[in-house]
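>>> Show me how the following folds:
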Amino acid sequence: MSSTTLVQERPATTATSTPVADSLAVLGRHLQRIKAAPGVVILTQTMPITMLLFFGYVFGSALAMPGQEYRAFLVPGLLAATAANGIMVGMFQASQDCHRGVMDRFRTLPMSRPAVPFGQTAADLLTTAIGMVPLILVGLAVGWRIEGGPLAALGAFGLLLLLRFATSWLGCWLGLLIRNEEIAGQLGSATFILPLLSSAYIPTDNLPGWLRTVAEWNPISAMASATRDLFGNASPAADAAWPVAHPVAGTLAWSAVLLAVFVPLSVRRYARGGE
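Alright, predicted model coming up:
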């Protein structure tokens, strides 16, 4: 799909255009874009399911915890990794639009500057909320259960979407900075290591001291611990670093920091273009 076609998907701006209307127009454009080329979304949404089945059944019995317990431990971790995956998706989408000239065309239109990055991140949030459903269903099929109450479970899903929204802004800023979809694709694959350096897949208790510190200060560890706690699957370790010992507060803090830093940076970078 050409950059001209992508830009033409947005309705013409009128004199009554508002930042909200502009953001909704860009959001609609991204949803149409995903519908036309769903490859990246399908890949990022099916990968956690593949990892659940592979890790849960191949490695589950080899770990210290029994296979059934490990799958219950793993599902919240995969949900946390999915929340952090906004970095890769946001970076690729923003860099692709820059590389193909779409961002330059948007800047020539009389529209709100924050609308373009906000529309992208809002579309990612919506698709992520829908895309988590298959992982949850497969998790329930392999033995994972939500042991906590419904309000706690809703809180867990809310935290997951909040962190995804925050990481998508980080990815958006990186994509606007890189401005090359090939480089963004290569760097995006490197983000796969982030969940490995966290408690998403394994407990951090037996890691070496320095590595345990790195893993527990990883935002994904706070998110994984928060989901396990709220879903009633496991309680956070009392002797862990502060974000893991207080995972809900830790996730809220990490999300607030990411949003406070990368929302203005993304809007400023978009407004500056290739300067």
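>>> alpha carbons only for contacts and neighbour counts from here, please
Will do.
>>> mind checking how far the helix or strand containing residue 103 is from the chain centre?
Secondary structure assigned from DSSP states H and E places residue 103 in helix 102-107. Distance of helix 102-107 from the chain centroid (CA atoms, centre = their mean, to the nearest Å) equals 25 Å.
>>> residues making contact with it?
Outside of helix 102-107, the residues that reach it under the criterion CA atoms under 8 Å, 6 or more residues apart in numbering are 3, 4, 6, 7, 97, 98, 113, 116, 270, 271, 273.
>>> run the last query once more with 6 Å
Where contact means CA atoms under 6 Å, 6 or more residues apart in numbering, the residues beyond helix 102-107 that reach it are 3, 97.
>>> With adjacent residues omitted, what lies nearest to the residue most central in space within the chain?
Residue closest to the mean C-alpha point of the chain, counted by CA atoms, centre = their mean, is residue 86 at 2.8 Å. With CA to CA, 6 or more residues apart in numbering as the criterion, residue 86 has its nearest non-adjacent residue at 4.2 Å, and that residue is residue 168.
>>> Let's see this one next, to set against the first:
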Amino acid sequence: MSATDDTALSGLATAPATGSKLSWAVADSWTMTRRELAHWRRRPAQVVVGLVFPVMMLLMFSHLIGGGRGVDGDFTPYLVPGMFTMTMAFGLEATMLAVTQDLGKGVVDRFRSMPMTDGALLVGRSVADMAQSVVGLAVLITVGYAIGWRWHGGLTSFAGAVGLLLLLRFAMLWIGVHLAMVAGRPEMVQAVQILVWPAAFLSNAIASPASMPPWLGALVEWNPMSATATAVRGLSGDPGVSGGSWAAAHAGLLAVAWPVFLVAVFLPSAVKRFRNLGR
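All right, here's what the predicted structure looks like:
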């Protein structure tokens, strides 16, 4: 148990003895959130790597690999929103790794033995992950501007695009928590990486479905990441290339429906598995 975890336990031990269940839940969840945020200060290298990796991906595709398949003209306006989306999806791996490490070290069992609100640990994990995603997205937007990408929509559309990206990240977060509960070991993250990368590249993040075989293009357009990427491109005022299918025409609707569906499936399942640990 690290010093950070001991600090979190101290926060639980000194929690007020009175108050409603809601206030207890908020206090416990905030204690777990502070624990996760304290890890940023104690392990800054891990945070930096998480921020640098998507930047390297963006620069690699924009400058080294170059133009996109099926994209006419400047590739940057098409690529940057796609990289925003892929970054939100790749966050699944970081969530799964963090939860499996806590499971493997016995941290979860120790917290569960404390008089703590059930699920506070998962709430703390989710809040910290979303905070890191906001920081990572801000860094990526800054780099996007540095390489020539521009936002042509208004402030409202910008807020809507950020909301769609974070909604996708929230869905990926709970998929990661669920997979961590199923796997239970950090070693299994590698197996998930093998699945996440093909799923990410089977989207329109870096290539237009129009450049693919019809059956593959249709599959790509229904990918949740494709819906978010297309919706963000549309809100930016520079939609780029899109197909003529129903999924492409209603990308905004799917960019909300897909994450909501995924959260509805994986959040209750993750919480249920968390409650059944050790039974």
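>>> Can you pull the TM-score for these?
For these two chains in superposition, a TM-score of 0.91 is obtained (TM-score structural alignment, normalised by the length of structure 1); 271 aligned residues with a CA RMSD of 2.0 Å.
>>> Identify the residues contacting the residue nearest to the centre of structure 1.
Here residue 86 of structure 1 is in contact with 164, 167, 168 (CA under 6 Å, 6+ apart).
>>> re the thing from before, quick one: the helix holding residue 103 of structure 1 aligns where in structure 2?
When helix 102-107 of structure 1 is aligned against structure 2 using TM-score structural alignment, it corresponds to residues 107-112.
>>> Please identify the buried residues of that stretch?
Neighbour counts using 16 or more other CA atoms under 10 Å place 108, 111, 112 of stretch 107-112 of structure 2 among the buried residues.
>>> which of the residues you listed lies closest to residue 149 of structure 2?
For those, the minimum distance to residue 149 of structure 2 (CA to CA) is 43.0 Å, reached by residue 108.
>>> Translate residue 263 of structure 2 into the numbering of structure 1.
In structure 1, the residue paired with residue 263 of structure 2 according to TM-score structural alignment is residue 259.
>>> mean offset of the helix or strand hosting that match relative to structure 2 (after superposition)
Counting by DSSP H and E, the element that carries residue 259 of structure 1 is helix 247-272. In the superposition with structure 2, the aligned residues lie an average of 1.1 Å away from helix 247-272 of structure 1, counting by mean CA distance after the TM-score superposition for structure 1.
>>> That helix packs against which elements?
For helix 247-272 of structure 1, the elements it packs on are helix 150-178, helix 219-231, judged by 3 or more CA pairs under 6 Å, 6 or more residues apart in numbering; DSSP states H and E.
>>> Average separation of the longest one from the aligned part of structure 2, please.
So the one you mean is helix 150-178 of structure 1. After superposition onto structure 2, the average distance of helix 150-178 of structure 1 to its aligned residues comes to 0.9 Å, using mean CA distance after the TM-score superposition for structure 1.
>>> Check the shortest one too.
Superposing on structure 2 places helix 219-231 of structure 1 at an average distance of 0.6 Å from its equivalents, by mean CA distance after the TM-score superposition for structure 1.
>>> who touches the helix or strand that comes right after that helix?
Per DSSP H and E, helix 219-231 of structure 1 leads on to helix 242-245 as the next helix or strand towards the C-terminus. When contacts are defined by CA under 6 Å, 6+ apart, helix 242-245 of structure 1 is touched by residues 222, 236, 237, 238, 250.
>>> who wins for most neighbours among the residues you listed?
The member of the contacts of helix 242-245 of structure 1 surrounded by the most neighbours (other CA atoms under 10 Å) is residue 222, with 32 neighbours in all.
>>> just checking, what residue in structure 1 corresponds to residue 42 of structure 2?
Counting by TM-score structural alignment, residue 42 of structure 2 corresponds to residue 36 in structure 1.
>>> how about stretch 45-59 of structure 1, aligned to which bit of structure 2?
Stretch 45-59 of structure 1 covers residues 51-65 of structure 2 once aligned (TM-score structural alignment).
>>> Same question for the matching stretch: list its buried residues.
Within stretch 51-65 of structure 2, the residues that qualify as buried by neighbour count (16+ other CA under 10 Å) are 51, 54, 55, 58, 59, 61, 62.
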